[in-house]
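Enquirer: can you look at this prediction? I've put the sequence above it.
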Amino acid sequence: MIPNKRLRIHLSPILAGSLLILAACSNKPINDVEKAPVVNSPAPEELVRNEPVEIENSEPMPAAPEQDVPMASPINDGVPDRYVVKKGDTLWDISSHFLKDPWLWPEVWHVNPKIRNPHLIYPGDVIALTWQDGKPSISIVGAEVESIPLPATNLVTVKLSPSAREEKLSRAIDTIPKSAIAAFLRRPFILEPSVLDKSPYIVSNYGDYIISGRGARIYVRPILDASILHYNIVRKGRKYIDPDTNKLLGYEAINLGSARLLKLGDPATLVVETAYKEILKGDVLVPVQSEELDLNFYPRAPDRDIAGRIISVAEGVDRIGQYNIVVLNKGISDGLKAGHVLEIHQAGKIVKSPRGRFRIRLPEERAGLLMIFKPDEKVSYGLVMEAFSELAVHDYVYSP
């Protein structure tokens, strides 16, 4: 074992003196330790909140002067200021040539009072783009009546005559290509319930056969109007329901053929001139449109906001492209008129979410333009003028 020994601490004279001086300067014992005051920590939101700082004699910053933002020009970039109308041109072609948005034509079209029938445009007319007070103006300035090639430069001098147009009215260009709506001119696509209820129908045929074909005599009741000689033979097809209101708009008109009136009566006698499908008892006859469809109207935006849907397409195709005829669920009662231009928006697709067992509808995308050429009370017929991507039934249409 180690014996207990007293522990002795030897301090140097300098260190001992220092301790005596510190002890003398303090009123508290050396062994007492003073605790630091407790400071409450700020709440988390106080750590990130910026308090306003006031600056004495600070003057507010002067507001930036208001500057007029220049309006974007509706004219296509680099377009020539003159254009000679060619045979086969349409007003839509000419409007698209000059304008970024063809439906703005009425805003820039200027009627030249020196031109006879200034609202009509003929092949050979010279259309000029001018600027007045910074605003564009498009008008007919004359007709191309003479061109003289210059051998040295191969340039062409065009002599303009401000009132030399002597074209027949039938040669005036149309707003849309008539060939694109030829199918519509031959037969209807939708039968409204009121029309269907009043239309004559086939009760039998000569020989009382089940099916009637080309050349067959059919008996129809009733036809009492001698002024209508030619009829389309159609069959009531599927219903067209407004996808927005769920109301009945009409029935699909299945084209079967055509017939010509031989004898008035109840029943009347007609002969089948064309037969695309079998013609049966109960099929309906609709008069062939005798009046010429007026295609001399301006492309323009509707007077009110339109939001509708495509409910059908001609010829029964599934996908829609340029120059297809489509039927809309909006008509005269909604404010649509011939010449109104609508944007087509592709309905957003529904996709699976990568983060769960649910589906997401993607946004709509602008996909084309159409022009109304024949509005009815509840529905309208339009021609797709431009298609930026593939379109489909139930796509949306809006005022541009």
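Expert: Perfect, I can see it now. Numbers count the residues shown, from 1 in each chain.

Enquirer: contacts, neighbours, all on C-alpha from now
Expert: Will do.

Enquirer: show me the residue at the heart of this protein, geometrically.
Expert: What sits nearest the mean C-alpha location of the chain, by Cα atoms, centre = their mean, is Glu343, with 0.8 Å.

Enquirer: pretty sure that one is in a strand, no?
Expert: Yes - according to DSSP: H, G, I helix; E, B strand; the rest coil, Glu343 belongs to a strand.

Enquirer: do I have it right that it meets Gly368?
Expert: Yes - Glu343 is in contact with Gly368 according to Cα atoms under 8 Å; the separation is 6.0 Å.

Enquirer: which one is Asp318 nearest to, not counting chain neighbours?
Expert: Setting aside the residues directly before and after it, Asp318 is nearest to Ala392 in space (Cα to Cα, 6 or more residues apart in numbering), at 6.6 Å.

Enquirer: who are the contact partners of the nearest residue to the residue nearest to the centre of the chain once chain neighbours are set aside?
Expert: Spatial nearest neighbour of Glu343, chain neighbours left out: Leu369 (4.7 Å); criterion: Cα to Cα, 6+ apart. Counting by Cα atoms under 8 Å, 6 or more residues apart in numbering, Leu369 touches Val341, Leu342, Glu343, Ile344, Val384, Met385, Glu386, Ala387.

Enquirer: this is the other structure I want to compare:
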Amino acid sequence: MKNFSTVVTRAAAAALVACATAGAALASSTAPAGCTFRPNAPDQHVVVKGDTLWDISGHFLQNPWCWPQVWGMNREEIRNPHWIYPGQVIYFDRTRGRLSLSPPGGDGRGEPPVTRLSPQLRTESLERDAIQAIPAGAIEPYLTQPLVVEASELANAPRIVASQEGRVYLGQGDKVYVKGALHGGSSFQVFRPGTVLKDPQTGKAMAHEAAYLGTVTLVSEARPGVDAHTFRVTDTVQEMGVGDLLVPAPPAPVRNYMPHAPAQAVDARVMSIYAGVSYAGQSQVVTVNRGSLDGLDVGSVLQLYHLGKTVPDPASKGFFGVGKSQIKLPDEQYGSLFIFRVFKNVSYGLIMQVTEPVQVGDVAKSPE
């Protein structure tokens, strides 16, 4: 654990201001299209512990996910940490249509007043002190465990074929034997396929939800003439046994969640609601039937819509409604979805804000 003084904190804040100023110099004097400020936006906001960048931006912007744009940040800068700390002040520069850590009218490069920062020695990392982009605690359980396994992975996944001394259920330290290609991997998560996830538009099976069972570590690969690799169980959260499947342990999860519109137009549907319930609300997790192959990445923001109904045209002729021409009503936007984990054809999203419940089949598409 390293010690960091408030001098370092101020330096990080100053670097952020300089970054925002450089981007703003190339931007127009108003907010980008679709990133309008609220009519009653305040002149400033004092950051407090528990704030998120999404919440703070919601005080100023109609669409909170637009904050990187109104800071004048480009796509590469969005990939880097956006460090803001309790005690700092976010200012609304109405003339330039930008948010800033410096009061309007200055050169944009000044540091926040020393009195706004705690004078004592910090004993935690700067990143831990910084406020979060989104309520990360809501998605932490979904970042390190296999949530879905796509059809191609399921067909080729290594599987447990035997256990030491023929044990039916396995525990920590037990030896197991695995058949299948490891592709150079040595650490694997064990799962059991669950509910089939079907595309609401086509009915095609897209993936399986995965019941996470634990982890295993390679002891030795199969030698010539031997069909199975030797593994040892390193951790269990549920009983695992012969027939259960392996997936490589994922890399460290990305926790730098900077929102942005997808790089290409995305028209997705809500495919499932985690835990199998019928409706979902704010801070709950859903899957959509689009992934990295469709242009989604971590941080993509989609707008949620209820599909517009088709109703009979009251002006057309017909007998008790039969034979009348039909009118398609527009889709109704009611919220936003933040994509935080992406597979090839499927993604998981956190519901950020909604005015109505989310249902399977709802539209999730690129912001307009």
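Expert: Yep, it's here. Computed from a prediction, not measured in an experiment: that's the story for all the values here.

Enquirer: quick one: map the residue nearest to the centre of structure 1 onto structure 2.
Expert: In structure 2, Glu343 of structure 1 lines up with Gln303, judged by TM-score structural alignment.

Enquirer: residue contacts, Gly55 of structure 2?
Expert: That one is not Gly; residue 55 of structure 2 is Asp. Pro64, Ile134.

Enquirer: tell me the SS of it?
Expert: The three-state label given to Asp55 of structure 2 by three-state DSSP is helix.

Enquirer: for the residue in structure 1 that it lines up against, give its distance to Ala387 of structure 1.
Expert: Using TM-score structural alignment, the equivalent of Asp55 of structure 2 in structure 1 is Asp93. According to Cα to Cα, to the nearest Å, Asp93 of structure 1 and Ala387 of structure 1 sit 15 Å apart.

Enquirer: cool, Glu167 of structure 1 as well?
Expert: For Glu167 of structure 1, the distance to Ala387 of structure 1 - Cα to Cα - is 34 Å.

Enquirer: between those two, tell me which one has more neighbours.
Expert: Remark: of Glu167 of structure 1 and Ala387, Ala387 carries more neighbours, 18 against 12, as counted by other Cα atoms under 10 Å.

Enquirer: quick one, what contacts the more buried one?
Expert: Contacts of Ala387 of structure 1 by Cα under 8 Å, 6+ apart are Gly321, Gln322, Ala367, Gly368, Leu369.

Enquirer: can you give me the neighbour number for the second one?
Expert: The burial metric for Gln322 of structure 1, expressed as a neighbour count using other Cα under 10 Å, is 18.

Enquirer: for Lys86 of structure 1, see how far away the match of Asp55 of structure 2 is.
Expert: 10 Å.

Enquirer: ditto for Pro400 of structure 1
Expert: Distance, Pro400 of structure 1 to Lys86 of structure 1, using Cα to Cα: 28 Å.

Enquirer: how about Glu46 of structure 1?
Expert: Distance of Glu46 of structure 1 to Lys86 of structure 1, given as Cα to Cα: 75 Å.

Enquirer: tell me where the stretch 101-250 of structure 2 has strands.
Expert: According to DSSP state E, counting those that start in this stretch, the stretch 101-250 of structure 2 carries its strands in the segments 148-150, 159-163, 175-179, 187-198, 205-220, 229-236, 245-248.

Enquirer: does Tyr396 of structure 1 really touch His345, like I thought?
Expert: Yes - in this structure, Tyr396 of structure 1 is within contact of His345 by Cα under 8 Å, at 5.1 Å.
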